[in-house]
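Visitor: can't give you the sequence, but here's the structure:
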């Protein structure tokens, strides 16, 4: 199609419109983009979870060499809980204590980086995540050295009288909680930083103009606005801490074993896969119940 601009002028070609994709193609395009991620989840999460669920219902009298028969043995669940209930309670107690300590340490740190660090903000963020560049196992072994009976920390605590002459930190619940706090602290700080970094400081100034004290400003303004980051951070901290077994194995003793240690030994040492699988499902169910209750009570559906 052409348009004449005057007598003797050359025709000017108008650009032809690119045909739009059909409505059907546009409707299916988002699903096609999601297909690789969905396939990955099915292959590496759904299928192993179903297999684990099947394993939890095997006949517990079987063996690795002779095989296990599918007998739909739902009694594996109460039996597993009766066997490992002290470790289950201990896991949630240790993870809960470590989460509280993490909040006490992580909230002021995240606030300082987000609101007060200025040009040092990026450097401080790198310092928070830098330990994660090292293996989880190496970091825990480093704490084993720090908390050892001949280490400098125990020596200082003995000198100031906080530990007796024979007092120790290693192979105690204190060491396990400290290890959990250190290893999972970045997972709490980063979501908190993301929420606090978006905080509008004019709201804090307005609260001060209305004669609110700093403490009241924090409770009424800062804390509610940072609640999505706090909820996300505590979940990212608490959930892996409950299932952790490395800190208890390296920093604790037989009396500080967590449920992860029992699951690990059931699969690898005692050759009891049905028990280990049942404990894994019980742990997932308990964590899901706590997560849903916590999110509802926190009063926010927005998780950063």
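Guide: Done, it's in. Please read all numbers here as calculations on a predicted model, not as lab measurements.
Visitor: going by C-alpha atoms from here, please, whenever you check contacts or count neighbours.
Guide: Noted.
Visitor: quick one: residue 34 and residue 41, what's the gap?
Guide: Applying C-alpha to C-alpha, to the nearest Å, the value for residue 34 to residue 41 is 11 Å.
Visitor: residues contacting residue 33?
Guide: If you count contacts by C-alpha atoms under 8 Å, 6 or more residues apart in numbering, residue 33 has none.
Visitor: for residue 287, see how far away it is.
Guide: 31 Å.
Visitor: name the helices or strands packed onto the helix or strand containing residue 292?
Guide: According to DSSP states H and E, residue 292 maps onto helix 273-298. Here helix 273-298 touches helix 47-55, helix 76-111, helix 227-243, helix 259-268, going by 3 or more C-alpha pairs under 8 Å, 6 or more residues apart in numbering; DSSP states H and E.
Visitor: list the buried ones in it?
Guide: Within helix 273-298, the residues that qualify as buried are 273-283, 287, 291, 295, counting by 16 or more other C-alpha atoms under 10 Å.
Visitor: show me the contacts for the residue nearest to the spatial centre of the chain.
Guide: The chain has residue 236 as the residue nearest its centroid, 2.3 Å off, counting by C-alpha atoms, centre = their mean. The contact partners of residue 236, taken as C-alpha under 8 Å, 6+ apart, are 187, 188.
Visitor: ok, it to residue 99 distance?
Guide: Applying C-alpha to C-alpha, the value for residue 236 to residue 99 is 10 Å.
Visitor: next: residue 162.
Guide: Residue 162 is 24 Å from residue 99, where distance means C-alpha to C-alpha.
Visitor: quick one, which of those two is more surrounded?
Guide: residue 99 (27 against 11; other C-alpha atoms under 10 Å).
Visitor: can I assume the more buried one is in contact with residue 235?
Guide: No - between residue 99 and residue 235 there is no contact under C-alpha atoms under 8 Å: 9.0 Å.
Visitor: structure two is appended below for comparative analysis:
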């Protein structure tokens, strides 16, 4: 046994002590918290899925407005007009549309496109769809700003170099839109993760999000310490995302991270 092993032997007692009295309890607490706080995981998953869905819908629309539309302000206003209505009213309207006897499912069942037992309410699909719809402006506006700021001369230069539209989009537009995509993701994900209206109206017992748990502990159970602790956990998770945005995309040029 050479000298290279000596430091490890000398530090072995301290390492064992740290593992037994620090690492093991920490891992145990973490596993228990995950088991007892499934709503946090559900909230993050639903918020992530809704954010991705909103990005998929908003990016083509904002791209068309920024690059193709002649009356940009008009179409941008049309995109935002539905969201002048109350958040709760819009969510309740989706509840009416997606109900088993609603306008959508009734016609689909009459046409035998879906089975009679098919339903959408009280499912993850309904919650994710409601989140994506209600927070669509938080996704669309940063994307539009990022796309609008792209220098059109860069696009012209890519076409002068015989780049196709697809190549120009993937190698010019998309990289330059990365800060806007990241900002849109963050601005949508943060409120969606803490939302409880969509899950309460469109969801069921299997789609309980962290916002519902916090609301019930504050207003119904009066368990203020637990509600505050859950709020702090959610806040820390959101601050991590904001810090990541500020670190990597807040003050650097696009060439450094594309």
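Guide: That came in fine, so what should we check first? These numbers were taken from a predicted model, which means no experiment stands behind them.
Visitor: check the offset of the helix holding residue 292 of the first structure from the chain's centre.
Guide: Distance, stretch centre to chain centre, for helix 273-298 of the first structure: 14 Å (C-alpha atoms, centre = their mean, to the nearest Å).
Visitor: angle of it against helix 259-268?
Guide: Counting by axes from the mean of the first three to the mean of the last three C-alpha atoms, to 10 degrees, helix 273-298 of the first structure points 150 degrees away from the direction of helix 259-268.
Visitor: picking that back up, save the buried residues of helix 273-298 of the first structure as JSON lines, and put in distance to residue 78 of the first structure too.
Guide: Shown next, in JSON lines, are the buried residues of helix 273-298 of the first structure (distance: C-alpha to C-alpha, whole Å):
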{"residue": "273", "distance to residue 78 of the first structure": "15"}
{"residue": "274", "distance to residue 78 of the first structure": "12"}
{"residue": "275", "distance to residue 78 of the first structure": "10"}
{"residue": "276", "distance to residue 78 of the first structure": "12"}
{"residue": "277", "distance to residue 78 of the first structure": "12"}
{"residue": "278", "distance to residue 78 of the first structure": "9"}
{"residue": "279", "distance to residue 78 of the first structure": "9"}
{"residue": "280", "distance to residue 78 of the first structure": "13"}
{"residue": "281", "distance to residue 78 of the first structure": "12"}
{"residue": "282", "distance to residue 78 of the first structure": "9"}
{"residue": "283", "distance to residue 78 of the first structure": "13"}
{"residue": "287", "distance to residue 78 of the first structure": "17"}
{"residue": "291", "distance to residue 78 of the first structure": "22"}
{"residue": "295", "distance to residue 78 of the first structure": "28"}
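Visitor: wait, which of those is closest to residue 204 of the first structure?
Guide: Nearest to residue 204 of the first structure among the buried residues of helix 273-298 of the first structure is residue 295, at 25.8 Å by C-alpha to C-alpha.
Visitor: ok, now which ones touch the closest one?
Guide: 231, 301.
Visitor: do residue 241 of the first structure as well
Guide: With C-alpha under 8 Å, 6+ apart, residue 241 of the first structure has these contacts: 91, 95, 180, 184.
Visitor: do residue 127 of the second structure as well
Guide: With contact taken as C-alpha under 8 Å, 6+ apart, residue 127 of the second structure is in contact with 46, 198, 199, 202, 203, 207.
Visitor: test my guess that the fifth one contacts residue 124.
Guide: It stands for residue 203 of the second structure. Yes - assessed by C-alpha under 8 Å, residue 203 of the second structure is found in contact with residue 124 at 7.0 Å.
Visitor: the two: who's more crowded?
Guide: Set residue 203 of the second structure next to residue 124 and count neighbours by other C-alpha under 10 Å: residue 203 wins out with 24 against 20.
Visitor: now the alignment partner in the first structure of that one, nearest residue through space, not along the chain?
Guide: Aligning on TM-score structural alignment places residue 203 of the second structure opposite residue 252 in the first structure. Excluding the flanking residues, the one nearest residue 252 of the first structure by C-alpha to C-alpha, 6 or more residues apart in numbering is residue 171, at 3.8 Å.
Visitor: any idea how far residue 111 of the first structure is from that neighbour?
Guide: Going from residue 171 of the first structure to residue 111 of the first structure by C-alpha to C-alpha gives 34 Å.
Visitor: so what does residue 125 of the second structure match up with in the first structure?
Guide: So residue 125 of the second structure corresponds to residue 174, using TM-score structural alignment.
Visitor: post-alignment, the helix or strand containing its match versus the second structure, mean distance?
Guide: Applying DSSP H and E as the criterion places residue 174 of the first structure in helix 173-197. Aligned to the second structure and superposed, helix 173-197 of the first structure gives a mean residue distance of 0.7 Å (mean C-alpha distance after the TM-score superposition for the first structure).
Visitor: after superposing, tell me the mean distance of stretch 43-61 of the second structure to the first structure.
Guide: Mean deviation for stretch 43-61 of the second structure: 0.5 Å (mean C-alpha distance after the TM-score superposition for the first structure).
Visitor: what's that stretch aligned against in the first structure?
Guide: Counting by TM-score structural alignment, stretch 43-61 of the second structure pairs with residues 91-109 of the first structure.
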